[in-house]
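**Q** what shape does this take:
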Amino acid sequence: MMDTNNTPTFDVAAAFPVGADEMDSLRSELVRRAANDDLLDVTYRTVDTPLGTLLLVATERGLLRVAYEREEFERVLDTIAQRVSSRILRTPARLDDAARELDEYFIGRRTVFDLALDHSLSSGFRDEVQRSLPTIAYGSTASYSEIAKLVGRPRAVRAVGTACATNPLPIVVPCHRVVRSDGSYGQYVGGVDAKTTLLTMEGAVR
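**A** All right, here's what the predicted structure looks like:
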């Protein structure tokens, strides 16, 4: 092979092809060494769901991020690298519990998530609102104004909307259960269709 300067180059991948099994083994060894040397701060994987592929990201504290494809996974990971740590590695097994609970949720076997959560991507009023959202029971909804009253800021309805829109843990932290006072669904990070699907699946009523 020649480069643009007509200098011979050596294609390592072509000369030493690596099979899928060997690549998996190498990846596992990389993960093991990173963990042993305390070089891994953030782990991620993807899962297939009725709403499309979701990105799951976690730290040692717990689940940090759930992202829809429309948010662009690479951009999400870049943001986490800047805000949390650049020591990120794809390690699916570390997120098996989160993947299992999401699967149980989507097939109707789970109504409450039992996962450790890392809320470090939110702060202040947004964090307070997001932490209150799991109080909205499966199959129910609450209005933005009701959530504002719940957190002691009855006039901060618009700020509640912003907190829901920037929720880093959709589905697990159920911002989809927050609707407008007239019952209309409003906006959602995964799109209105995704919000409709989730509320319909839960049989949500007011």
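
**Q** all contacts plus neighbour counts: C-alpha atoms, from now on.
**A** Fine.

**Q** show me where this protein has strands.
**A** Counting by DSSP state E, the chain has strands at residues 42-49, 52-58, 63-68, 88-90, 142-143, 178-179.

**Q** what does the last one rub up against?
**A** Residues outside strand 178-179 that contact it (C-alpha atoms under 8 Å, 6 or more residues apart in numbering): Thr141, Ala142, Ser143, Tyr144, Cys164, Tyr185, Gly186.

**Q** one more time with 10 Å
**A** Contacts with strand 178-179, where a contact means C-alpha atoms under 10 Å, 6 or more residues apart in numbering, come from 133, 136, 140-147, 160-161, 164, 184-188, 195, 206.

**Q** run this one through as well so I can compare:
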Amino acid sequence: MKLDPQTGTTRFFQKTMPSPVGLLTLVASDKGLAAILWENDDPKRVRLGQVEENQNHPVLLETERQLSDYFAGKLERFSVKLDFATGTDFQRKVWAALITIPFGETRSYAQIAKQIGHPDAVRAVGAANGKNPISIIAPCHRVIGSNGKLTGFAGGLEAKALLLGIESKCAPQPELL
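**A** Below is the predicted model:
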């Protein structure tokens, strides 16, 4: 892993890509993908330190390829290595639970809280979901309110609806009897 020679901290690299949900900024370390940031993302939502432009970083190129396939309806499971470089232990538990939500399905915040062994921490799960640095691939868009309604999303509710729409069109449909 490359460290910044002056600070001794992890170096991060970024590139941007256009997508159906707007311009995305992909950020990686040499360990894996560290963030997918939205066009109008709050800079305080994900703090990674110094990031330098690198259009040819292999993790970023592979992430861009997989996201392009996902948006085209050709990919249901991402295989890019992830680097959850930020976050508390609790947040990382929530983010790990997000990855277990199958393509084309949703879960409630309460279901995630129960899954990670903290059934009373529904609001904390919501807060951790909002800090998820690797949106789309760690699919926080698949988490909805207990009433079935779309709730907060760093990319906006329109983007959340679009992502769920892509997945519902691509998900295998049950056979009609």
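
**Q** and Ala34 of the first structure, which of the strands of the first structure is closest to it?
**A** Nearest to Ala34 of the first structure, of all these, is strand 88-90, at 8.9 Å by C-alpha to C-alpha.

**Q** for that closest one, buried residues please.
**A** Going by neighbour count (16 or more other C-alpha atoms under 10 Å), the buried part of strand 88-90 of the first structure is Ile88, Leu89.

**Q** what does stretch 54-63 of the second structure give?
**A** Buried residues in stretch 54-63 of the second structure, counted by 16+ other C-alpha under 10 Å: Asn54, His57, Val59, Leu60, Leu61, Glu62, Thr63.

**Q** before we move on, what about stretch 118-131 of the second structure?
**A** Of the residues in stretch 118-131 of the second structure, Ala121, Val122, Ala124, Val125, Gly126, Ala128, Asn129, Gly130, Lys131 count as buried by neighbour count, 16+ other C-alpha under 10 Å.

**Q** quick one: which of these sit in helices?
**A** Judged by DSSP state H, helices contain the following of these: Val122, Ala124, Val125, Gly126, Ala128, Asn129, Gly130.

**Q** pipe the residues you listed into JSON lines and attach distance to Leu24 of the second structure per row.
**A** Formatted as JSON lines, these follow (distance: C-alpha to C-alpha, whole Å):
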{"residue": "Val122", "distance to Leu24 of the second structure": "28"}
{"residue": "Ala124", "distance to Leu24 of the second structure": "26"}
{"residue": "Val125", "distance to Leu24 of the second structure": "24"}
{"residue": "Gly126", "distance to Leu24 of the second structure": "22"}
{"residue": "Ala128", "distance to Leu24 of the second structure": "21"}
{"residue": "Asn129", "distance to Leu24 of the second structure": "18"}
{"residue": "Gly130", "distance to Leu24 of the second structure": "17"}
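
**Q** excluding sequence neighbours, find me the nearest residue to the residue nearest the centre of the second structure.
**A** Taking C-alpha atoms, centre = their mean, the centroid of the second structure lies closest to Ser135, which sits 1.9 Å from it. Nearest residue to Ser135 of the second structure, sequence neighbours excluded (C-alpha to C-alpha, 6 or more residues apart in numbering): Ile36, at 5.8 Å.

**Q** residues contacting the residue mapped onto Arg180 of the first structure from the second structure?
**A** Using TM-score structural alignment, the equivalent of Arg180 of the first structure in the second structure is Gly145. Taking C-alpha under 10 Å, 6+ apart, we find Gly145 of the second structure in contact with Thr106, Arg107, Ser108, Tyr109, Ala110, Gly126, Thr151, Gly152.

**Q** so which of those comes closest to Pro43 of the second structure?
**A** Nearest to Pro43 of the second structure among those, with distances taken as C-alpha to C-alpha, is Gly152, at 17.0 Å.

**Q** any idea how far the closest one is from Glu53 of the second structure?
**A** Distance, Gly152 of the second structure to Glu53 of the second structure, using C-alpha to C-alpha, to the nearest Å: 29 Å.

**Q** how about Leu75 of the second structure, what's its match in the first structure?
**A** For Leu75 of the second structure, the aligned position in the first structure is occupied by Arg110, per TM-score structural alignment.

**Q** hang on, that match packs against Asp103?
**A** Yes - contact criterion C-alpha atoms under 10 Å: Arg110 of the first structure and Asp103 qualify, at 8.6 Å.

**Q** can you name the residues that contact Leu39 of the first structure?
**A** Neighbouring residues of Leu39 of the first structure by C-alpha under 10 Å, 6+ apart: Val31, Arg32, Arg33, Arg87, Ile88, Leu89.
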